[in-house]
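[1] Pasting a predicted model and its sequence here:
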Amino acid sequence: MAITAAMVKELREMTGAGMMDCKKALTETDGDMDKAVEFLREKGLAKAQKKANRIAAEGIVVDVVAEDGKSAVAVEVNSETDFVAKNEKFRNYVKTVADQALTTEAADIDAFLAEKWHLDESKTVAEELAAQIAVIGENLKIRRFQQVKEENGFVASYIHAGGKIGVLVDVVTDVVNDEVKEMAKNVAMQVAALKPLYTSRDEISADYIAHEKEILLAQIKNDPKESAKPEKVIEGMINGRVNKELKEICLLDQVYVKAEDGKQSVKAYVDSVAKAAGANITIKGFVRFETGEGLEKKNEDFAAEVAKQMNA
């Protein structure tokens, strides 16, 4: 039977399921509307889609590192409440998502969701997500993942506050021992705590530096006292302020949080460990995921929400 747009629209209005899910349901049931509804319910899609407009800004970040340490992935999966984020069933599910993300060849979330679910290839990752939503009773979202691979060293992992922040650090090294691994974990903790934007100054474009200098120059011109200073002094002030900013946003330029003198940079710390180990070590990059970062969080009175549901 030919599936028309009108049929898909009708099923979507009846169930709240997605357009492609409705088309698939009608195709599988040869256009039988009642059976299509049952198909969506069995897959958990109808119930899941009704929750899709709820804000999922809690959740956890999970890191998975391959046994040889040469590859790793960070995955963020969101839930509506912190209560669910702490639930063992939810956490176990996120771990299975991360296990699949470690070896996926998907380039983005949409492609990942369309993959066959590695624990049951009769369904996709998206269908398994919908099933979990139906069981857990909250909107869930696989928000993002990022893989890191390093053949000439290893990938270090650090999870902060039970999954609120997840960090991966790409370490290039010709020596891997306990001291080097401890250094890598300390650097990962630095990333979690001080939230750098770049690994080193080499990653920052000349255009960015020029733009920052333009802003600083404008600020100086708007200050009568500073604008009256000689041009060379103003130039030195601008360069000094740019350098200060770079020391805050570049990992290797940051002051190492565990430095005994409060002055040692992360690069100096890494170099000291490399020297002691007789190794060549480079921090090549990092990934930092913070749960709910950039998402709008729902701020509702819990008692009022319960009362609203009871009176519905």
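    All right, it came through fine.
[2] rest of the way, CA atoms for contacts and neighbours
    OK.
[3] For the residue lying closest to V65 once chain neighbours are set aside, the count of nearby residues, please.
    Leaving aside its chain neighbours, V65 sits nearest to A72 (4.2 Å; criterion: Cα to Cα, 6 or more residues apart in numbering). Neighbours of A72 under the rule other Cα atoms under 10 Å: 28.
[4] Distance of I234 relative to S122?
    67 Å (Cα to Cα, to the nearest Å).
[5] These two: which is more packed in?
    Legend: neighbour count by other Cα under 10 Å for I234 and S122, higher for I234 (18 against 10).
[6] Would you enumerate the residues in contact with that one?
    Shown in contact with I234 (Cα atoms under 8 Å, 6 or more residues apart in numbering): 220, 226-227.
[7] can you do 10 Å?
    By Cα atoms under 10 Å, 6 or more residues apart in numbering, the residues touching I234 are 216-217, 220-221, 226-228, 240.
[8] Next: D110.
    125-126, 142.
[9] And those, which of them are buried?
    125-126, 142 (16 or more other Cα atoms under 10 Å).
[10] Show me these that map onto helices.
    125-126 (DSSP state H).
[11] Can you add distance to K47 and give the buried ones among the contacts of D110 back as a markdown table?
    Putting the buried ones among the contacts of D110 into a markdown table (distance: Cα to Cα, whole Å) gives the following:
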| residue | distance to K47 |
| --- | --- |
| V125 | 17 |
| A126 | 14 |
| I142 | 17 |
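[12] Relative to M189, which of the buried ones among the contacts of D110 is nearest.
    Nearest to M189, judged by Cα to Cα, of these is I142 at 24.4 Å.
[13] how much space is there between that closest one and D301?
    Distance from I142 to D301, by Cα to Cα: 26 Å.
[14] let's bring in a second one:
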Amino acid sequence: MAITASMVKEIREKTGAGMMDCKKALTEVDGDMEKAVDLLREKGLAKAAKKSGRVAAEGLVEISISEDGSKAAVVEVNSETDFVAKNDEFKGFVKDIADIVLNSNVSTVEELLAEKYLGQEETVQEVLNAKIATIGENMNIRRFERFEEEGCKAVGYIHGAGKIGVLVKLETEASADEVMDMGRDVAMQIAAMNPKYISSDDVDPEYVEHEKQILMQQALNEGKPAAIVEKMVVGRLQKQLKEVCLLDQAFVKDGDLTVAKYIDAEAKKIGKAIKVTDKVRFSVGEGIEKKEENFAEEVAKQIGR
């Protein structure tokens, strides 16, 4: 019996198994849909579907940067537990995903999942499904960013064994080696202080107006005269903007310097101009609603007590 694309699609939707696995199963049972599902279940390849509804809010962030620093990628891959995030097989998978993003032109997670896995016949999605079946937890590739721009160098920093990852894009004629230490310091600053913007020039006017209204109301609530509130708020707003703009922040390694002054000083040492043009900071699980569980109770359930 001829195996059609629609048949493969239907089996894949039912089981969550990889496309090639679905096609092989259908071929093996001569196109019998029910038998194909059973076969995939018997092989353990349908486990991914059962686990897909479980919350995966742990995991790792990983970066991959070309040797010359001209392009870079950062990815977040999630697992259900921190135990799996520390598993060598999981770590290797996340590193592979970062390398695949670095060396491809994918722009969405869907496109990434359809990519071939490091030159293999299998796609990223198929390898991911196999990992879910083997490791026994739901996992997903949540997001990624990729930098590649002529005249720029990317520098990265991973903090907390993969809990936070930062990429910084620097516009400069300097080599990757020349800006490595300085770029890493700036990336560490971003990891620690999580600035919202690079400079005050990037600040959204709506954000400024929103914060201004809040600060004005705070001042009025404090009993400050309405006539002087607006002047007071200007000062408070400027102070607040320094906290959310990278270049205006106090440099974490030397509080006497701003980040901008630190970069300028390093640029003078190198003898080449350096400008931060972009940044990305991923923190594992940020924004994902995690299910609160009592670990002791969970273990007790597992051992039947």
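    Yes, it's here. Treat the numbers as computed from the prediction; the structure is a model and nothing was measured.
[15] TM value for the aligned chains?
    The TM-score (TM-score structural alignment, normalised by the length of the second structure) is 0.87; 300 aligned residues with a Cα RMSD of 3.1 Å.
[16] ok, the contacts of I234 of the first structure in the second structure, which still hold?
    Comparing the contacts of I234 of the first structure with the second structure on both residues aligned by TM-score structural alignment, their matches' Cα atoms under 10 Å, the contacts found in both are 216-217, 220-221, 226, 228.
[17] Now do the same for the residue nearest to V65 of the first structure: helix, strand or coil?
    Under the three-state scheme (DSSP: H, G, I helix; E, B strand; the rest coil), A72 of the first structure adopts strand.
[18] contacting residues for it?
    Counted by Cα under 10 Å, 6+ apart, A72 of the first structure has contacts 63-66, 98-99, 101-103, 146-150, 154-157, 168-170.
[19] rerun that using 8 Å as the cut-off
    By Cα under 8 Å, 6+ apart, the neighbours of A72 of the first structure are 63-66, 102, 147-149, 155, 168.
[20] Do a quick rundown of the helices in the stretch 1-150 of the second structure.
    5-15, 19-28, 33-42, 47-51, 82-85, 88-102, 109-114, 124-135 (DSSP state H, counting those that start in this stretch).
[21] Next: the stretch 151-300 of the first structure.
    178-194, 206-221, 224-227, 231-249, 266-277.
[22] Mean distance between the second one and the second structure after superposition?
    On the superposed models, the aligned residues of the second structure are on average 2.2 Å from helix 206-221 of the first structure, with distances taken as mean Cα distance after the TM-score superposition for the first structure.
[23] That helix versus helix 231-249: what angle between them?
    Per axes from the mean of the first three to the mean of the last three Cα atoms, to 10 degrees, the angle that helix 206-221 of the first structure makes with helix 231-249 is 120 degrees.
[24] which strands and helices sit next to helix 206-221 of the first structure?
    Applying 3 or more Cα pairs under 8 Å, 6 or more residues apart in numbering; DSSP states H and E, one finds that helix 206-221 of the first structure contacts helix 224-227, helix 231-249.
[25] Map the residue nearest to V65 of the first structure across to the second structure for me.
    Using TM-score structural alignment, the equivalent of A72 of the first structure in the second structure is A72.
[26] residues of stretch 155-175 of the second structure that come out buried?
    Applying 16+ other Cα under 10 Å to stretch 155-175 of the second structure flags 155-159, 162-174 as buried.
[27] Contacts for that stretch, please.
    Counting by Cα under 8 Å, 6+ apart, 59-63, 65, 68-69, 72-74, 147, 151-154, 176, 180, 183-184, 186-188, 190-191, 270, 272-284 sit against stretch 155-175 of the second structure.
[28] Can you flag the buried ones in those?
    Members of the contacts of stretch 155-175 of the second structure classed as buried by 16+ other Cα under 10 Å are 59-63, 65, 69, 72-74, 147, 152-154, 176, 180, 183-184, 186-188, 190-191, 274, 276, 279-284.
[29] Could you identify which of the helices of the stretch 151-300 of the first structure is most buried?
    helix 178-194 (a mean of 19; mean count of other Cα atoms under 10 Å).
[30] who's in contact with that one?
    With contacts defined as Cα under 8 Å, 6+ apart, helix 178-194 of the first structure is touched by 156-158, 160, 165-169, 171, 251, 256-257, 266, 270, 273-274, 277, 288.
[31] Average offset of that helix relative to the second structure?
    Mean for helix 178-194 of the first structure is 1.4 Å (mean Cα distance after the TM-score superposition for the first structure).
[32] so how far is that helix from its chain's centroid?
    Distance, stretch centre to chain centre, for helix 178-194 of the first structure: 19 Å (Cα atoms, centre = their mean, to the nearest Å).
[33] So what angle separates the directions of that helix and helix 231-249?
    110 degrees.
[34] quick revisit: Y207 of the second structure: which of the helices of the stretch 1-150 of the second structure is closest?
    helix 109-114 (29.3 Å).
[35] buried residues in that closest one?
    Applying 16+ other Cα under 10 Å to helix 109-114 of the second structure flags 112-113 as buried.
[36] what's the matching range in the first structure for that helix?
    Using TM-score structural alignment, helix 109-114 of the second structure pairs with 109-114 in the first structure.
[37] Check the mean deviation of the matching stretch from the second structure.
    Looks like 1.6 Å for stretch 109-114 of the first structure (mean Cα distance after the TM-score superposition for the first structure).
[38] residue closest to the middle of the second structure?
    E76 (3.6 Å; Cα atoms, centre = their mean).
[39] wait, what's in contact with the closest residue to that residue other than its chain neighbours?
    Of all residues not flanking E76 of the second structure in the chain, V61 sits nearest, at 4.5 Å (Cα to Cα, 6+ apart). V61 of the second structure sits next to 74-77, 94, 158, 162-165, 282-284 when contact means Cα under 8 Å, 6+ apart.
[40] Check the separation of the first and last residues in stretch 199-215 of the first structure.
    Terminal-residue distance, stretch 199-215 of the first structure (Cα to Cα): 23 Å.
[41] one step back: out of the helices of the stretch 151-300 of the first structure, the one nearest D32 of the first structure is which?
    helix 178-194 (52.7 Å).
[42] Tell me which residue of the first structure lines up with V259 of the second structure.
    Match for V259 of the second structure (TM-score structural alignment): V266.
[43] Go ahead and confirm its match touches E248.
    No. The criterion here is Cα atoms under 8 Å, and V266 of the first structure misses it with E248 at 11.4 Å.
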